[in-house]
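> prediction below, plus the sequence it came from.
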Amino acid sequence: MKGLENGLSRREFLSNTSKASLAVGLVGTGILSACSGEVKGDGKALLATSFTQTPLAYDYTALAPHIDAMTMEIHYTKHAAGYAKNLADAIAEEKVDTNKPLEEALAEVSKYTTKMRNNGGGHYNHELFWKVMAPNAGGKPTGELAAAIDSSFGSYDEFVSQFDTAAKTRFGSGWAWLVVGADKKLAVGSTPNQDNPLMDVSDFKGTPLLGLDVWEHAYYLNYQNKRPDYVAAFWNVINWNTVAERFAAASM
């Protein structure tokens, strides 16, 4: 059993999850989301994000050698757990309505403090990050997602090139994204710090399908300053089944 840091035990995680209420609704970006607890229901519920940190679906060692075990453990138990804890504090301090989905709070994050913006974004981004990776994954997308990539970018190779560029050229810390826009077209872009395309303050908007963390803590132990090597390795762990499911839900 993995040890969970920052005062959050596995028992507490499971307790929080079991007690959380499910609130589902359409938000400003057009996605159907739940504010907390286990996500159930039709395909669009796959886009829901809990307010609390969920256990990893795989071991810290599972993505090696592309992402090493120590990086995964520190990233999950220190960085991501810290965002979840600080988000809970911000929710209490700012009286955020947790009967509404997390995505709705992010869609109007400009009304909240920097603490809410940073930690709400950091929590959402990491919860997505763990889900779009898997052991024995990688390869290429198929089906409707593959067709949409070809339609939006001209080819899969061109999509990879644009995504790589977004990740490698994001100055300082941030994220690279594949999103579905309001026009139902796919687009690639990046955001600084822990911002994401759901936020009303973001210049790049859409429903996230795939996100890559390019903060140094995500790769420095294994890749040092070689961010391009880390970005290249990411393609070996992408869970295209999850990305395709998110695409189908966001396209409804």
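Done, it's in.

> from now on I want contacts and neighbour counts done on CA atoms only, so please keep to that.
Noted.

> number of nearby residues for the nearest residue to Lys140 once chain neighbours are set aside?
Take Lys140 and drop its neighbours on the chain: the residue closest to it by C-alpha to C-alpha, 6 or more residues apart in numbering is Trp240, 7.2 Å away. By other C-alpha atoms under 10 Å, 23 other residues sit near Trp240.

> is Trp240 in contact with Lys131, as I believe?
No - here Trp240 lies out of contact with Lys131, judged by C-alpha atoms under 8 Å, at a distance of 10.3 Å.

> show me what the longest helix along the chain is in contact with.
Counting by DSSP state H, the longest helix found in the chain is helix 114-131. Contacts of helix 114-131 from elsewhere in the structure, counted by C-alpha atoms under 8 Å, 6 or more residues apart in numbering, are 49, 51, 53-54, 56-57, 80, 83-84, 86-87, 90-91, 102, 106, 109-110, 193-196, 210-213, 239, 242.

> buried set for that helix?
Buried residues in helix 114-131, counting neighbours by 16 or more other C-alpha atoms under 10 Å, are found at 115-131.

> so after it, what's the next helix or strand?
For helix 114-131, the succeeding helix or strand toward the C-terminus, using DSSP states H and E, is helix 143-153.

> just checking, what packs against that following helix?
Using 3 or more C-alpha pairs under 8 Å, 6 or more residues apart in numbering; DSSP states H and E as the contact definition, the elements that helix 143-153 packs against are helix 156-169, strand 186-192, helix 240-250.

> and here is the other one:
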Amino acid sequence: MAYQQPPLPYADNALEPYISATTIGFHYGKHHATYITNYNNLVANTPLDAMTIEEVIIATANDPQKIGIFNNGAQAWNHSFYWNSLSPDGGGEPGGILAEKINTDLGGFDKFREELKNAATTQFGSGWAWLVLDNGVLKIVKTANAGTPLTSGQTPLLAVDVWEHAYYLDYQNRRPDYVSTTIEHLLNWEFAEKNFLAAK
């Protein structure tokens, strides 16, 4: 039951000029693919192979003996989620029920944008910034390395990858510029709303 790398939901140059085809080639074609290969090799011929990747991530999250499985599985899943969090038609502000929820829980879109940018830029070292639904409330959270909201019982709605390989070829050490550009031009609000409605 090997975990298959989902196809990119757009062409590798579709996010230009904000994220280059070169970055996508390395990020999706090398980094993401390697996590999936490593994960499949680690769970092959074990009871974990019969479980979904989400079940494996939760089952191995706090087991030091299975840290390699968790790291590769969580990174495989996080990246699959991240690609869908971006869209060449993304950016701007959400509408409808999700916009109302952001106003209620996060104090409006401007505060959401500020809080997500702060989470993404202040994550020390590698990691992720997320918009999640936590017990019915929208929150901004950040996770280190392969950390994922799945292990905290939270429902991810959007993700911003702040591992250096996500932005260094295009932005060098200017992580804040990458984060701002992603929020302004690439966040896939249709994907976020779909996740929100599915979790209600």
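Thanks, I have it. In this text the structure is predicted, and so the values were computed from the model without any measurement.

> after superposition, what is the TM-score?
TM-score for the superposed pair, counting by TM-score structural alignment, normalised by the length of structure 2: 0.93. Supporting figures: 197 aligned residues with a C-alpha RMSD of 1.5 Å.

> hang on, the earlier thing: the longest helix of structure 1 against structure 2, how far on average?
Its matched residues in structure 2 lie on average 0.6 Å from helix 114-131 of structure 1 after superposition (mean C-alpha distance after the TM-score superposition for structure 1).

> so which bit of structure 2 is that helix matched to?
Correspondence between helix 114-131 of structure 1 and structure 2 is established over residues 67-84, with TM-score structural alignment as the criterion.

> how far off centre is that stretch?
Taking C-alpha atoms, centre = their mean, to the nearest Å, the mean C-alpha location of stretch 67-84 of structure 2 is offset from the chain mean by 9 Å.

> please apply the same query to stretch 157-175 of structure 2.
So, by C-alpha atoms, centre = their mean, the centroid of stretch 157-175 of structure 2 is 11 Å from its chain's centroid.

> ends of it, what's the gap?
End-to-end distance of stretch 157-175 of structure 2: 22 Å, with C-alpha to C-alpha, to the nearest Å as the criterion.

> pull out the buried positions in it.
For stretch 157-175 of structure 2, the neighbour count (16+ other C-alpha under 10 Å) marks Leu157, Leu158, Ala159, Val160, Asp161, Val162, Trp163, His165, Ala166, Tyr167, Asp170, Arg175 as buried.

> which ones among these map onto strands?
Restricting the buried residues of stretch 157-175 of structure 2 to those inside strands, with DSSP state E as the criterion, leaves Leu157, Leu158, Ala159, Val160, Asp161.

> closest to Ile183 of structure 2 among the residues you listed?
For these, the minimum distance to Ile183 of structure 2 (C-alpha to C-alpha) is 8.6 Å, reached by Val160.

> what about Pro88 of structure 2, distance to Asn13 of structure 2?
According to C-alpha to C-alpha, Pro88 of structure 2 stands 9 Å off from Asn13 of structure 2.

> neighbour count winner among those two?
Just comparing Pro88 of structure 2 and Asn13: by other C-alpha under 10 Å the higher neighbour count belongs to Pro88, 19 against 16.

> hmm, Pro17 and that one touching each other?
No - at 9.9 Å, Pro88 of structure 2 and Pro17 do not qualify as touching, with contact defined as C-alpha under 8 Å.

> what about the helices in the stretch 1-150 of structure 1?
Chain-ordered helices for the stretch 1-150 of structure 1, with DSSP state H, counting those that start in this stretch as the definition, fall at 10-19, 69-74, 81-94, 102-107, 114-131, 143-153.

> gap between the first one and the chain center?
Mean C-alpha position of helix 10-19 of structure 1 versus that of the full chain (C-alpha atoms, centre = their mean) differs by 21 Å.

> name the residue most distant from the centre of structure 2?
Among residues of structure 2, the one most distant from the C-alpha centroid is Asn45; the distance is 28.4 Å, by C-alpha atoms, centre = their mean.
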